[in-house]
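Student: Give me a 3D structure for the following:
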Amino acid sequence: MAYGERLTAADVTALLGIMRGAAWPWVRARLTEDDLGDAGGLALIEQELRSGTDDRVVRAGLEHWLRHAAQRDPRAPRRIRALVEECGGGAGDRGPAGPHVPPDPSGPHDPSDPSGPQVPSDPSDPHDPPGPHDPAAGDPGPGASGPAGRGTGAPGPGPEPGSGPAVPGPRPRPVGPADPGPGGTAHDVRNTFSGGGAATVIQAGTIGALHYGPPPAPDPAVWLDAATADPLALGARHDGPYVERDADTELDRLLAGPAGRGGLVLVTGEPLSGKTTTAWAALRRVLPDRRVCVPPPGTDLRDLPERVAARGGRCVLWLDDLERHLGPHGLDAPLLARLTARGVPVLATMSDAAYDEHRFGAPGPARVLSRARTVELGAEWSLAETGRLVARDDGRLETALYWCEGRAVTAYLAVGPDLWEEWRRAERPTRHPRGHLLVRAAIDLARCGLHHPVPPELLRAAYRHHAPDDAGDLDDVLAWAARPRLGVAGLLVEEDGGWRAYGSLVADALADDGFPPVPDAVWDLALAHDHAAVAQAAGRHYRARAQAGDAAAMHRLARLTGSQDWLRKAADAGHPGAAGEWGRALADRGERRAAEPYLRAAAEAGDATAATRLGLVLLARAMDWLGEGAAGGDPEAAHRLGDLLFAEGDDARALDHYGHALEAGRHSVAGSIGALHRYRGEELLAELWLRRAADALDTARPVERAPDRIRTRNATERYLHECADHGLGAAATLLGVLCEQEHDRPGAVDWYTRGHELGDAYGAYRMARLLAEHEPEEAAAWMRKAADAGHPGAVRALDAGPDTVGG
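Tutor: The predicted structure is shown next:
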């Protein structure tokens, strides 16, 4: 028999052999990964194989599964056969050692193989050599008495020599076990011959009955014990610990009542609401001593009552997703009545949508459903149910309860593994790598502590850190990620205008020790978005890294917590940014000598702020040492110290040190004295001192003012205009000051505005002062702009209070 003209009975035999061997877990994983066939149906077949069910039943179930796989996917036969051959099996191969499976008549059989049952040869086949009991060899063998259809099994005389071959026909098919009994002899041998008459039969032990004609059709259903049945084998999507549902009481009452002794009990609900698991739990509680008949979808159920009777004992018919079992050859009203008469209850599940469609649809299914006793199961859990879940003290369930926010716990448990697997495999170039990274960005934001939906722009910014070279539009990627899977949820969930990763993805990522860490740039984004929500998680993250010796993590932890200890450790570990910050902190405390090496390390790494601060620290030390030199009578020290004091605006002390230097014979100090007098506007004194400096060969400063000096207002305005035209904001602000001095208010407003726009904080400050008297609110706004730009006068004015803005 061929399946889809591709798979043969020999393939069934080979695959059955693999299922009994050590290679089966690997083959099963490949079948599942390539989506070859129904995984639930395969699990049922495995359960039957493990429970010691008759080989014919197991083989029939496997034949049905293979036929269905070939119909679903044309590539399935080739792929399944390749997997079998990869494990050392093949068409006609028995596979690893195990209970013997009789070969199908359509498959090849090696007569020399002692592991199989001995069957008579067909004399009409020229390729078969004559055996010791072959009439063609001249040795008559035992025959079979009785009518043409059946024999009694007693050996009788065979045909006379020379009487000719037996009636030609297909090879006989042995059915049933042929295991050796005690002492190595075969026992309980049953032989069935398909069509025609019997030729030579090799008898092993005592043959009780010899049947001619086609064998009875094998039972395609799987039979399980209710007390030990695996929920996955019955169609459940997860096998976690069961938590009692509110509907259990009503379901137990129905199964314990008349419906449990014959009738249809139906559990309905939304997809993934836990219908199958709830029905399985009730089956174990109320009917643990029953055998459970689990037929594959599409099975012809018309002779089911007879099959049940043949098996004996009490049983339950299990029909998960009942809509797949309705129809003229499935469960209809007459069959339900026959099962009820035999005391066989039917326990089934059905989605709400499927129930509504069939209950109020075609007459046949509607008649069946009208006789059902239904129990409705809610997708969202009640407070009582969530309380029972918490009481179980199970980490997996508590995680599910947290991430699904107390709703649809069963959907979360069922869909979570599928979402994780789809997201993981989407990383491949042939799948959806951009979608994988977008979902990764959402997962990372949640790992940072942003468990609520985040704005789309934040999600896109986080994505850019994972895919810096991707500047494309993300609308199609969002659509892919948000598409609902299994009718429940997508990888990304849109809520209140924002996006978040589905909770199970975040939970799985948090539980995965090998999951890549969140990039520091994403932590920065999350902290900037909601510092309060992220700070605790960021602290844990960076503390763990810091304790492992990560200098960058030490620096970030110091910034996050304000810890000076972690800042020092980061600086000592060689982090340039931390070195600059720690050096400035030391300098602020007056520990300039201790600050120098840290500031120097940061400055050499390119930190301009650290370089400036290092210069100021060194300048302060220089003034200290120059003071020591001046106090000791060194004229150059007194001169240089005077220059530094002059530069800082301390004219009096500068002149004092200049005088000491002059008295000690430092002639070049005359130029510095002349520059100071010229700065004061004391031109005659300046020229005298500068002439003295020139006579001492110090020509760094001219004795007379240069003829191109800016002396008039017009020249000043022209000069400032040129500077402003070249983008100097300070020049524009000074032009505003000139306008204000001449009471040109509109001109001042224009120039102050332009100065601020060119980046001069003084422009905003002058605008605030100008508007303070008549437009105080506008003035306050300008003062805030100046303070934000760092103008010291504006900062002090705002710190002193709003009344000082216009003061």
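
Student: Going by C-alpha atoms from here, please, whenever you check contacts or count neighbours.
Tutor: Will do.

Student: Please enumerate the helices of the stretch 651-800 of the chain.
Tutor: Remark: helices assigned in the stretch 651-800 of the chain by DSSP state H, counting those that start in this stretch are 651-663, 669-680, 683-695, 713-725, 729-741, 745-757, 761-771, 776-788, 792-800.

Student: what's the most buried one of the ones you listed?
Tutor: Stretch with highest mean neighbour count among the helices of the stretch 651-800 of the chain: helix 761-771 (a mean of 25; mean count of other Cα atoms under 10 Å).

Student: Does anything pack onto that one? Which helices or strands?
Tutor: helix 729-741, helix 745-757, helix 776-788 (3 or more Cα pairs under 8 Å, 6 or more residues apart in numbering; DSSP states H and E).

Student: So which of the helices of the stretch 651-800 of the chain is nearest residue 450?
Tutor: Between residue 450 and these, the shortest gap by Cα to Cα is with helix 776-788, which sits at 29.8 Å.

Student: Would you do the same for the sequence below? I want to compare the two.
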Amino acid sequence: MGSGERQDVSNGVSGQVGGSVVQARYVDSVHIGMPGNSLPDPMSWPLAREAPESAPTVKGGTDVLPYLPRDHDPALRELLRTHPFVLVTGPPLAGKTFSAWAAIREVGPGLRIYTPPKDTDFRTLPTALRQSPAGGRCVLWLDDLAERLGEGGLDHDVAGQLRHLGVPIVATMSDADYGAYRFGQDSHAQLLRNARVLRVAEGWSEAERTRLAESPNPRHRAVRDEKHVTKYLAVGSELWDEWQWAGDSGGHLRGHLLVRAALDVARCGYRGPVPLISLRETHWEYEEYESRKPELESAEEALAWATKVRHGVAGMLVAGEDERTWRVHGALLGCLPQPPDASDVAAMAWFVAARAAGEDDRAGILAAAREAFGKAVEAEDGTAMFDMGRLLEEHGDAEAADWFVLASDADEDNAAAAGSAGRALAAKGEYGRAVTYLERAVKTGDGDAAALLGKLHLDRARHWLAVAADGGDPESAHQLGRMLQGSDPDEALRRYRQAAEHDTYRNTVAASLGSLLHTAGQVDEAECWYRLGVQAGDTTAVHDLAVLLAGRDDSGSRAEAESLYLRAGKRGPHTHRHSVTHYGVLLVAQGQIVKGVDCLRVAADCGDSFAAYQLGRVLSRGGNSLQARQWFTKAAASGNLAAATALADLEKARADDAG
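Tutor: Here you go, the predicted structure:
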């Protein structure tokens, strides 16, 4: 390191002024004793190359990060090589101390570093150095020089003697103190005028941030996007210690859990701010939230503690641009492993991170989740695997089905996992596998799974009946037509005709084909198929043909309809009560009231609500309101809306009469 040249005459007196002083061509100094302020032997001072990587005065104690090269390093080190007094200035927590200390270790590894205690009398230092074998192979390190400028501190005279001995001075000073001491006429200004000054800026350049991002240390990488990098690095370990203490001591347990939630969200891959409610939903999942509930402070107290600014830098939670959004302090993030294991964070943290992230970042989060939850498969942790499935399902990833299957296989009693597996597999078209898991879910009482299972069976039945019908099986074509008659009448008609192409099956499908044609308004062809069914003894065809003929005006058709109703009804009123009902309605229309009422009563007693309704109408028109009310009530109880309306009208009329 640099040193000054000897002057022709250079005498000095330090300490107390005594008697006569001899002036000579060159006398280094006259030191008149100051007892009680002896310095340690300079040979005991640590060598720079053996000194710790961080200065003793660096904030953070022993838990300080390795020094990361800064853009100003080359200029600072050149100053140390060429000048005896180098002063590093800058704003608080800008990295002055770390930069200067790293430069000393780099430029003068063989020098012994003297870091004087606060009460050191610097006037004794030159003599101690002259008397030691260490001599000029030392460097004076003064962090925060402003504290060493008082009585007995560093002054222009002592600095001159050290320069003569070849002992460089490396010091730091805040911008404010430098401005206060440098510009004036006193001895402090005289001292500082001889220093070579390098100012460390608070901001970090893009090149420096790139080095942060490429650093092997996660705490460096964690603050690469922070505005005040050095401040965050300086207080990171302090925040970490306080956060852990809060969780252990219980003094701010809820605040600790709130910060933990933000940490987990960031560790999952999203470092931006998230809504406070999302952090609270996450912190509810921690075991401590329930097990230590009596220790929890209020939500407001927890937030105040977590966001309180520490060391004039930042809180553990840092506010986002949007109201009531927060993110974790970057320096805290670097203290934990990333990415985390599935068991190491709350499951909700993955959901919060993925929801908050943009599409590109979300892909990375889901990839990290796959890796993290992969360990859950080895551990057969059904709950964790189910959570992973839900996460993927929420973002439309078909792989969710595989995770639900794994979760259900690990815990067959997990109805949610089984139901989700079945639904996801069905959505992928894997119906056979879906049925297995839906049936498992149904056994645990999952009604939605039962509904989907029925639909799947119905769909599969349609599929296989179509395969069989196209393969020439008329019964399959007939059954398929019945299934499709309500939803796809055109396809149902095609399938009925397909079945009717087989001579041996034509009579069997006749009634179904006639009914569909009748509904479609193709009455003439429908009648043909009905009559074919009647000839074959199909009672359904008998009834349906009677209904068709009863709707005509000619007496011959009505007579035939009556005969057909009787024929169907004779097969048993319980089985063919609809025919009995229609026959009764027909008799009433023909004026055969007594006979018609008897038929309707038989059908109504067999459970036909339409017959009960018609019977009530006949009795009401005949003035028998009491019996009419009974039959309307019975029909309405079976879901007949017309009967319910008629009953209401009857009651209203009775109320009006009473009024």
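
Student: Out of the helices of the stretch 651-800 of the first structure, the one nearest residue 368 of the first structure is which?
Tutor: Judged by Cα to Cα, the one of the helices of the stretch 651-800 of the first structure that comes nearest to residue 368 of the first structure is helix 776-788, at 77.1 Å.

Student: For residue 480 of the first structure, find the nearest of the helices of the stretch 651-800 of the first structure.
Tutor: Closest among the helices of the stretch 651-800 of the first structure, using Cα to Cα: helix 776-788, at 43.7 Å.

Student: Which part of the second structure matches the closest one?
Tutor: Alignment note (TM-score structural alignment): helix 776-788 of the first structure is unmatched in the second structure.

Student: relative orientation of that helix and helix 792-800 in degrees?
Tutor: 120 degrees (axes from the mean of the first three to the mean of the last three Cα atoms, to 10 degrees).

Student: just to revisit the earlier point, can you lay out the helices and strands packed on helix 761-771 of the first structure as TSV showing distance to residue 268 of the first structure?
Tutor: Listed next are these as TSV, based on distance: least, Cα to Cα, whole Å:
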stretch	distance to residue 268 of the first structure
helix 729-741	75
helix 745-757	69
helix 776-788	64
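
Student: can you list contacts of the lengthiest helix in the first structure?
Tutor: If you go by DSSP state H, the first structure has its longest helix at helix 608-631. With Cα atoms under 8 Å, 6 or more residues apart in numbering as the test, helix 608-631 of the first structure has contacts from 580-581, 583-584, 587, 592, 596, 599-600, 602-604, 636-638, 640-641, 644, 657.

Student: go on, stretch 68-78 of the second structure?
Tutor: Applying Cα under 8 Å, 6+ apart, the contact partners of stretch 68-78 of the second structure are 99-100, 103-104, 106-107, 198, 200, 205, 207-208, 211-212.

Student: measure residue 334 of the second structure to residue 212 of the second structure for me?
Tutor: Distance from residue 334 of the second structure to residue 212 of the second structure, counting by Cα to Cα, to the nearest Å: 12 Å.

Student: Common neighbours of the two, please.
Tutor: Listed as contacting both residue 334 of the second structure and residue 212 by Cα under 8 Å, 6+ apart are 220, 221, 223.

Student: For the residues you listed, pick the one with the most neighbours.
Tutor: Ranked by the number of neighbours (other Cα atoms under 10 Å), these place residue 220 first, at 26 neighbours.

Student: With adjacent residues omitted, what lies nearest to that one?
Tutor: Leaving aside its sequence neighbours, residue 220 of the second structure sits nearest to residue 212 (Cα to Cα, 6 or more residues apart in numbering; 5.3 Å).

Student: my guess is that neighbour meets residue 221, correct?
Tutor: Yes: the pair residue 212 of the second structure / residue 221 is scored as a contact, 5.4 Å apart, by Cα atoms under 8 Å.

Student: quick one, which of the helices of the stretch 651-800 of the first structure is nearest to residue 520 of the first structure?
Tutor: Ranking those by proximity to residue 520 of the first structure (Cα to Cα) places helix 776-788 first, at 27.9 Å.

Student: What's the end-to-end length of stretch 153-171 of the second structure?
Tutor: 13 Å.

Student: Could you give me the buried positions within it?
Tutor: Applying a neighbour-count criterion of 16 or more other Cα atoms under 10 Å, one finds 153-155, 157-171 buried in stretch 153-171 of the second structure.

Student: Drop anything exposed from the contacts of stretch 68-78 of the second structure.
Tutor: For the contacts of stretch 68-78 of the second structure, a burial check counting by 16+ other Cα under 10 Å picks out 99, 100, 103, 104, 107, 198, 200, 208, 211, 212.
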